[in-house]
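A.B. asks: sequence and computational prediction follow.
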Amino acid sequence: MNPISLRKKLTITFLMIALLSLAFVGLFANVSLGKQFEDYATARLNQTINKTVNQVTDLYVRSGEQWSISSLDETGMALLIDGLILRVEDTNGQVVWDAQVHNNGMCLRILQNMAQNMQSYQANFQGGYEEQSFPAVVNGAEVGTVVVGYYGPFYFNEADLQFLSSLNRILLIAGAVSLGACVLLGAYLARRLSKPITDVIAATGKIAEGNYSDRLTHAENTAELVALSHSVNSLAASLETQETLRKRLTADVAHELRTPLTTLQSTVEAMIDGVWTADETHLNSMREEVLRLNKLVDELGTLSRFESESLRLNTESFDLRELCQQTIQNFESIARQKGVSLTCAGSQAFVEADRDKIGQVLINLMHNALKFTPAGGTVSITTTTEHDRAVLTVRDTGCGIAPEHLPFIFERFYRADPSRARETGGSGIGLAIALAIAKAHNGDIRVSSTVGEGSEFVLSLQLHPVS
């Protein structure tokens, strides 16, 4: 079974909602208006009957307080036109005038016509001939009885039925127009809602093909669609950055391997050609290049182990400040040779961690700080606690790191200034190893830097309270 597009589903959904809404509104309007019109017909009938009783009583008074057959005949025939059948009785119950006696055929035709009208209005309408009796009272004395017959409990005349027919026709036309408008509006909304999603599908298709440069525009003002577009754009940007770093990593690895290998190759070829002799100087040079290669491989292996989920940590409780004081002693001679001042300060900060590996982090950060701090500069280490975190800060007054390089400073082989790589030494993996160790301890390393003023690396670990 082929899947149905979102646009088609939304259009069908809007159409169904419109149909249900129109059906509900139509049913409600029909029932409500029908009930109100029935109440109106009943009230009108009662009002007409009361008017008839008053009219017949007035005839009695105008005829010298006696029943005039000619007047009753004229009034009764006029009432037949309105669908009312009049009968008048005296105080003794004797019939003075009866429309059914006077013109029974016309009365029957009127009742039949009313029944047909009401059946056309409502097929199962339950109605029939009904009568109401009212005393005719003159000056407080009852002079007779006025009986009014009609088709009840209510009835609609021709004008009423035409009005109801016109009203139903108007409602039907309005419903058809509304349904058409809902279809058009639903199709428009379905297209507008589905288009950003189809754009996302197209964008993710390009991402899958390796094209990370295209970005989605936020033309919509729907929060969820804007968030979806933003997420896809962020994914594309992240993948583009990772692809750039991957290519750079490949180039950097090739460069790191090529340099010592080229040196080894040229030295060996010179010895083979007899240009150089295999003396201690040249052999030591070759040994240094081999050691450099060994160091690079070892660091890559170390990084791989630290990034592995199966890394084993030999944790113990120790004070970061004490570790810093011990570590800084190993760098005093290097700092003295460079003319850099080393300081260590702060409060106790106990952690539950692998002491050797955290020491490796500190060593890498110290190497990095001393490497880029000129003579006369300062490298300081500070330990403190913030809430439930132990914080170790390594701050230097070196050359600093440009803002565009900060997001990538912990990437393997990444160097903010590649031209100084050979000059400063190192493989560009130290910071990557430091971050991997921190992550393995559920910690983190943050960096902030200002060009020309120095950098600050902050190691954050879970504080381990000591009783």
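C.D. replies: Sure, I can see it. Numbering: from 1, shown residues only.
A.B. asks: going forward, measure contacts between C-alpha atoms and count neighbours the same way
C.D. replies: Fine.
A.B. asks: just the helices in the protein please.
C.D. replies: 6-62, 69-81, 99-102, 104-121, 158-208, 223-272, 280-307, 320-329, 332-338, 355-371, 421-424, 430-440 (DSSP state H).
A.B. asks: of those, which is nearest Ser455?
C.D. replies: helix 355-371 (8.0 Å; CA to CA).
A.B. asks: and the helices of the chain, which is most packed in?
C.D. replies: helix 430-440 (a mean of 22; mean count of other CA atoms under 10 Å).
A.B. asks: now that one, how far from the centre of its chain.
C.D. replies: Its chain's average C-alpha position is 36 Å from that of helix 430-440, according to CA atoms, centre = their mean, to the nearest Å.
A.B. asks: returning to that earlier point: and the helices of the chain as CSV, adding distance to Arg389?
C.D. replies: Below are these laid out as CSV (distance: least, CA to CA, whole Å):
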stretch, distance to Arg389
helix 6-62, 49
helix 69-81, 99
helix 99-102, 106
helix 104-121, 83
helix 158-208, 39
helix 223-272, 29
helix 280-307, 22
helix 320-329, 12
helix 332-338, 28
helix 355-371, 15
helix 421-424, 33
helix 430-440, 13
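A.B. asks: quick one: closest of those helices to Ser449.
C.D. replies: helix 355-371 (11.8 Å).
A.B. asks: contact partners of that closest one?
C.D. replies: 314-316, 318, 323-324, 327, 335, 340, 379, 394-396, 398, 424, 430-431, 433-435, 437-438, 455, 457 (CA atoms under 8 Å, 6 or more residues apart in numbering).
A.B. asks: run the last query once more with 6 Å
C.D. replies: Here helix 355-371 makes contact (CA atoms under 6 Å, 6 or more residues apart in numbering) with Asp396, Gly430, Ala434.
A.B. asks: distance of the second one from Gln360?
C.D. replies: Between Gly430 and Gln360 the distance is 9 Å, computed by CA to CA, to the nearest Å.
A.B. asks: try it against this one:
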Amino acid sequence: MKMATNSWPTRLWQRTSLMQRLALIAMLPTLITAALLVTLLTRHQLVNLRRMAQSNADTVAIQTASICVQPLRNQQLRELLSIADSVGELPHVTRVQIRTAAGQILADHRAPEDSHHPQEILTVMRDVVDRAPSGQTTVLGSVLVGVSLHEAIAAQHASLRHALLVLLLSLMVAGLIGWLAARWISAPLRHLADAVQQLGAGNRKVVVAVTDRTEIGELQQGFNHASAALFDIQRGMQQQIEQATLELAHKNAALEAASVARARFLAAASHDLRQPLYALTLFSAALAVDETDPRRLDRIAHIQECVQSLDHLFSELLDLSRLESGAIQVELSEFPLDRVFIEVCRNFDMVAEQRGLQLTTRHTGLWVRSDRTMLTRMLNNLISNALRYTHLGGVLIGARREGADHLRIEVWDTGRGIAPEHLASVFDEFYRIDDHHHDSSSRGLGLGLATVQRLAQLLDTEVRVKSRLGRGSVFHFKLPGAAAREEPATPGDDMPADHLSGKRVLVMDDDPATLSGIRFLLHSWGCEVAVAEDRLQALEAVENWPAPADLVISDLHLRHGERALDVFAVLDQHYLRDGEAPFARLLITGETRKDRLSEVTARGIPLLHKPVSPQLLRATMQAVWMSARGSS
């Protein structure tokens, strides 16, 4: 049951201090007594004033009636008028009226300036009686006399003002006395309250003086004992806290060292594995070029499957390393969701077909405001996870409006579902749901969904999941919507598939295996390729060409500590000297540190992170070359 709200007097009383309450209690009897006295005296004076006015009016009326007997008997009208005028001149008399017994007005005198209100006039009427010698009485008429109460009321008001002034002075004196008494009585309690505040602020050595042997003195002694006991307890707890803090500091240092070692391991592992994995990706893709032997094609397919599995595992480590190093920064833009859906589904069409699953995207005209790269990576991980745990049916990706300003993006699957006890942990790092239906090549490290959730946090959203065991799951999240508009054509939308054929491509890297693999792959695409490990080899390669390079692909760091950006500048000077157009450029690096990539981002140079699939490499080369050709 809900308690009733306190009334305003209770709330007001709760806000007052002890001294204010004591002063109020001291003033209250004086206030009540003075108010009663003023009320009684005022009422008594008012009654007396009205009695005096009534007596005065009766006297005037009786006297007027007595002197009007003879004139009324003789019907002396002029004499009656004279009497009325004479009586009307008396003090406080405002009206004199003489009437016959039949009610006829014979004389009516009014004050010259009747400015009095009706309620300020007291009216008295007396009969004019003629007494015969025989004792018989005859009513000859009546006399009406009006007496003003203005001066009486003014005297009453003045008396009331004087009484109120006396009351106010009494209250002030009583208040001063009550305030001083309250201060004197409450002083020990106020000192005790100050000591309690000091104790709460951390002063454990505060002591109050014991002023007397009353209950207040007992309270002061009890506070001193409690303060001393609390000081002893705090000193013991402080020692325990210091010891626990020291142990916690050692454990935190160990955890931080382990975290730093883990981050260094991930960075080192990703950097050391990136080069050979990139070369292996390129060589495995180039092996299938112009190969017609079915047995060899089958073996090559197995090799590519293993490379793809290794690339997937490594991509999970790479994403985690980039997130922890801060290399990923949010770059918001507005774009249609359909393009992202089509791009993501294109990446997994072959995987879904190999597993006998249907990968479907529900086309939409909605636009979103987000980071396109992050959103693509989130959907890639969600679809990859859905395909991994789906054996029959398929995966659906779609979007719909959520409220007025947001969109809801969903990834559905008809997989085995997630048990309720696993739902709270699916976004944890290195967490995998055991599934005996999967072969080892299709398993991940348990980082895909953790990466999705971290990317979602960067985009200021949250990925949620609903699942029914044996029926499937749906992952969904919200993003801000954007107004739909006509999208401009992007470079490469209308380019032919073999447009790279015959293009001069300079590749720079400090790893010979990578250079050999990419040269082999680009040759299979019909490109004219030259490779270099440093600035001198790059200049020598371009000088041997009869025409400028169409595209320069480079790692960020080259041999002898040289930087690709510096070599780009040297090549720019070389071509500008001959008045030739600038070349297209593309960086492919394993670097994830934000401070080392800031200059690349500032210059707007396209950047890919190793390992790069041949499909992505070819598409990026097309886009970069077309963009450079359009701007030249």
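C.D. replies: Structure received. Computed from a predicted structure; not experimentally measured.
A.B. asks: TM-score for these two?
C.D. replies: Once the chains are laid over each other, their TM-score by TM-score structural alignment, normalised by the length of structure 1 reads 0.41; 261 aligned residues with a CA RMSD of 5.4 Å.
A.B. asks: ok, back up a step: now, which of the contacts of helix 355-371 of structure 1 sits nearest Ala23 of structure 1?
C.D. replies: So of these, ranked by how close each gets to Ala23 of structure 1 (CA to CA), first place is Ala434, at 69.0 Å.
A.B. asks: for Asn30 of structure 1, see how far away the residue nearest to the closest one when sequence neighbours are not counted is.
C.D. replies: In space, and not counting its chain neighbours, Ala434 of structure 1 is closest to Val361: 4.7 Å by CA to CA, 6 or more residues apart in numbering. Val361 of structure 1 sits 81 Å away from Asn30 of structure 1, going by CA to CA.
A.B. asks: please apply the same query to Ala353 of structure 1.
C.D. replies: 78 Å.
A.B. asks: one more: His255 of structure 1?
C.D. replies: 85 Å.
A.B. asks: about what we covered before: closest to Val143 of structure 1 out of the helices of structure 1?
C.D. replies: Short answer: helix 6-62, nearest of the helices of structure 1 by CA to CA, at 8.6 Å.
A.B. asks: so what does that closest one touch, helix or strand wise?
C.D. replies: Where contact means 3 or more CA pairs under 6 Å, 6 or more residues apart in numbering; DSSP states H and E, helix 6-62 of structure 1 is packed against helix 158-208.
A.B. asks: Leu180 of structure 2: neighbour count?
C.D. replies: 15 (other CA atoms under 10 Å).
A.B. asks: how far does the helix or strand harbouring it sit from its chain's centre?
C.D. replies: Using DSSP states H and E, Leu180 of structure 2 sits within helix 150-200. Averaging C-alpha positions (CA atoms, centre = their mean) puts helix 150-200 of structure 2 48 Å from its chain's average.
A.B. asks: could the contacts of helix 355-371 of structure 1 go into TSV alongside distance to Ala237 of structure 1?
C.D. replies: Converted to TSV, those look like this (distance: CA to CA, whole Å):
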residue	distance to Ala237 of structure 1
Asp396	32
Gly430	26
Ala434	26
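A.B. asks: of these, just say which sits nearest to Thr52 of structure 1.
C.D. replies: Of the contacts of helix 355-371 of structure 1, the one sitting nearest to Thr52 of structure 1 (CA to CA) turns out to be Ala434, at 106.8 Å.
A.B. asks: what about the closest one, distance to Lys295 of structure 1?
C.D. replies: 16 Å.
A.B. asks: what do you get for Ala190 of structure 1?
C.D. replies: 61 Å.
A.B. asks: can you check Asp199 of structure 1 too?
C.D. replies: From Asp199 of structure 1 to Lys295 of structure 1 the distance is 49 Å (CA to CA).
A.B. asks: what angle do helix 150-200 and the next helix or strand along the chain from the helix holding Leu180 of structure 2 make with each other?
C.D. replies: Going down the chain from helix 150-200 of structure 2, the next helix or strand is helix 215-287, by DSSP H and E. Inter-element angle recorded for helix 215-287 of structure 2 and helix 150-200: 60 degrees (by axes from the mean of the first three to the mean of the last three CA atoms, to 10 degrees).
A.B. asks: which strands and helices lie in contact with helix 215-287 of structure 2?
C.D. replies: helix 512-524.
A.B. asks: same question for the helix it packs on: list its buried residues.
C.D. replies: Using 16 or more other CA atoms under 10 Å as the test for burial, helix 512-524 of structure 2 gives Ala513, Thr514, Leu515, Gly517, Ile518, Arg519, Phe520, Leu521, Leu522, His523, Ser524.
A.B. asks: pretty sure the second one contacts Ala279?
C.D. replies: Yes - Thr514 of structure 2 lies in contact with Ala279 (CA atoms under 6 Å); the separation is 4.5 Å.
A.B. asks: joint contacts of these two?
C.D. replies: Common neighbours of Thr514 of structure 2 and Ala279 (CA under 6 Å, 6+ apart) do not exist.
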